[in-house]
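Colleague: any chance you can model this:
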Amino acid sequence: MSSNSRKSGRVTLQDVANKVGVTKITVSRAIRTPEKVSESLRLSIHKAIDQMGYVPNRAASMLSAKQSKTIVLIVPSLSNGVFADVVRGINDVMLNQGFQILLGHSGYSLLEEERLIETYLQFGIDGIIISGTHHTERSNRLLRKSNLPVVEIMECNENAIDMSVGLDHAQAGYKMTQHLIGKGYKNIGFAGARMDLRAQLRLDGWRKAIWETELSDARVLTSSYASTYQMGADMLTEILGEWPDTDCIFFCNDDLAAGALFECQRRNLKVPKDIALVGFNDLDICSATNPKLTSVCIPRFDIGEQAAKLLLKRINDEPIESKHLDLGFIISERAST
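Modeller: Next up is the predicted model:
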């Protein structure tokens, strides 16, 4: 082994070269541009790499290529099915282009998000994809001054730091409420949990549609806690206790709507005859319940995929037609309404 590898305990490129009897440049070429090395020599080099457990030094590669081939993705939740699909869309694009993803979990905390941004900016990354367009003032400053490509996802906002991919949540809330009013529901409630910016925008859309038709906007119940099925059940109970004439409830996500449906079944309430229920995101559970749940379908995988493609274009200095992509939404009507 070389003196450097003895000091670090790590197998180096020189160690592999010494074992095969070639230069470091030849080993590097066999790894980076294998088509430039004869098949027999390439096989010998890769056999030595496998036997010795050699792992390329990524830091050295960054210096020579001027790219780390690493991006950061910061999301508020790893258990939420919405973000699982978004991550899959990003992953499919970036891994295919040889990029690795550093995944950060903020837990819906803007201060934790700020800490993650500060930490990851020290890693020589090529770009950042981050959930939402609402951050602390310091996070905004760090991202803007980093001079890195930044894509904010889940919301489409012309005032984003750099680029954005998502949808108009206020418009989605408005269109769903209009849809319910058009079906004849008059006493429509709204129930929301966590109440981050996206949930608040959905509530704003609900209010706009309610006000336009001069219906009551009193039936609102929100919580700062995370969504659970039990919370959905409890919210249904509270809304019906406070406003027993409620004929429909618009929940800010599908977990709450499903929990309310389970509570209706426990109480022998018929859905939608006694009360109609709708959710948001159109997760798999919407098609698995009986009756199936009406929901706002958002293009989760496409948001991740398009965000990754935008980021790659900026990293590679390719032209971009639009920095802000509104991918829209669909009202998936099912038996619960």
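Colleague: please make it C-alpha for all contacts and neighbour counts, starting now.
Modeller: OK.
Colleague: now residue 152: how far from residue 200?
Modeller: As for residue 152, its distance to residue 200 is 18 Å (criterion: CA to CA, to the nearest Å).
Colleague: where does residue 234 sit: helix, strand or coil?
Modeller: helix (DSSP: H, G, I helix; E, B strand; the rest coil).
Colleague: correction: the previous question concerned residue 221.
Modeller: Relying on three-state DSSP, one would call residue 221 strand.
Colleague: so what's the residue count around it?
Modeller: When neighbours are counted by other CA atoms under 10 Å, residue 221 registers 15.
Colleague: now swap in residue 18 and tell me
Modeller: 15.
Colleague: that one is in what secondary structure piece?
Modeller: Using DSSP states H and E, residue 18 sits in helix 13-20.
Colleague: tell me which stretches of the stretch 101-250 of the chain form strands.
Modeller: 127-131, 150-155, 163-167, 188-192, 220-222, 248-251 (DSSP state E, counting those that start in this stretch).
Colleague: could you also give me the structure for this next sequence, so I can compare it with the first?
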Amino acid sequence: MTRIGSRTTGRPTLAEVARLSGVSPITASRALRGVSTVAPALVEKVVAAAASLGYVANPAARALASARSHSVVVLIPSLSNQLFIDTLEAIHEVMRPRGLEVLIGNYHYDVGEEENLIRNYLAYQPCGILLTGFERSEASRQMLAASGVPCVHMMELGGEPGALSVGFSQQCAGRAAAEHLIARGRRRLAFIAAQLDPRVMQRAEGFRQALREAGLCAPALEVLDPQPSSIGLGGELFSRLLEQAPEVDGIFFCNDDLAQGAVLQALRQGIEVPQQVAMVGFNDLPASAHMVPRLTSIRTPRAAVGRHAAQALLNLLDGKRVVDERQDMGFELVVRESS
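Modeller: All right, here's what the predicted structure looks like:
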């Protein structure tokens, strides 16, 4: 009887998959990782052989053999935000043809939790890391620098010299919202925000700058809540704002779900939008185009950020020269009925 499995574990090995499918172990490995250069017919044979043997790849062993895994780590602050879901989908589309596995870490907007994820994932010797923004603990910075693992930062522009970033100016986006409301003749402008992560506060600063330049800055017309952003919270914060400043006639929300909740709350309270108060959201989530009234929002390039960040990381892995350390994907103000 022919023995199947490694001497130590008894599990089927890559060599056995290769032998059964009539290809080299390297070709078998590439076929199972989805590398696009392997002919479809060979992929089919290798996959069938692996299935018949019950073979499951051991990424830890592969990393030890090559001193580098075929995994890319993506660290994001939320899996409940559509922004990051779209970004992750785009990253997968770029990485999959190269046979790279995408390991996702969700740190819930907590720099301590991100630090633990970085420490744990670096033990797996990833070939690259995609990070969200630039704000993290000093320990995280030191670990990343010492690891030598190529990194690309997403969603923001800037950072230290040599740091690659793919995103857009959050501050300019906040300024654009203010300038739009001012151009619509609104003068009692407010900012409503939740979560209060660094990118939210950058938008807030851009909004404030535009108001100061127009002589309209009123710090009291801000409602900032550290809770996670949601439709329900948007309605609550809108009501809270009107209690504090019933004369407000224009509002910029840090995220569309807050704005959507405010639109619904205004409907319940008989407040006309935009006649009494104009509203502008952020991210242009799918439901915003179907609200009543349809929501004006700043459309963010979340999929483009994912694609370009992933490609930038691949370029680093391929040893290609970096032409532009800051890739600005821009944003678009989508004007609809709410403003």
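Colleague: circling back: out of residue 152 and residue 200 of structure 1, which sits in the more crowded spot?
Modeller: residue 152 (25 against 19).
Colleague: do I have it right that the more buried one meets residue 135?
Modeller: No: if you go by CA atoms under 8 Å, residue 152 of structure 1 and residue 135 don't touch, sitting 10.5 Å apart.
Colleague: and the strands of the stretch 101-250 of structure 1 as a markdown table, adding distance to residue 11 of structure 1?
Modeller: Formatted as a markdown table, the strands of the stretch 101-250 of structure 1 follow (distance: least, CA to CA, whole Å):
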| stretch | distance to residue 11 of structure 1 |
| --- | --- |
| strand 127-131 | 30 |
| strand 150-155 | 36 |
| strand 163-167 | 41 |
| strand 188-192 | 55 |
| strand 220-222 | 57 |
| strand 248-251 | 56 |
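Colleague: closest to residue 322 of structure 1 out of these?
Modeller: Nearest to residue 322 of structure 1 among the strands of the stretch 101-250 of structure 1 is strand 163-167; the distance by CA to CA comes to 8.6 Å.
Colleague: how close does the closest one sit to structure 2?
Modeller: After superposition onto structure 2, strand 163-167 of structure 1 sits on average 0.8 Å from its aligned residues (mean CA distance after the TM-score superposition for structure 1).
Colleague: so where is that strand in structure 2?
Modeller: Taken onto structure 2 by TM-score structural alignment, strand 163-167 of structure 1 occupies residues 164-168 there.
Colleague: check stretch 321-331 of structure 1 too.
Modeller: Counting by TM-score structural alignment, stretch 321-331 of structure 1 corresponds to 323-333 in structure 2.
Colleague: repeat for stretch 235-248 of structure 1
Modeller: Against structure 2, stretch 235-248 of structure 1 falls on residues 237-250 (TM-score structural alignment).
Colleague: what about the matching stretch, how long is it end to end?
Modeller: Across stretch 237-250 of structure 2, first to last residue, CA to CA, it's 14 Å.
Colleague: show residues contacting that stretch.
Modeller: 181, 186-190, 192, 221-223, 262, 265, 276-279 (CA atoms under 8 Å, 6 or more residues apart in numbering).
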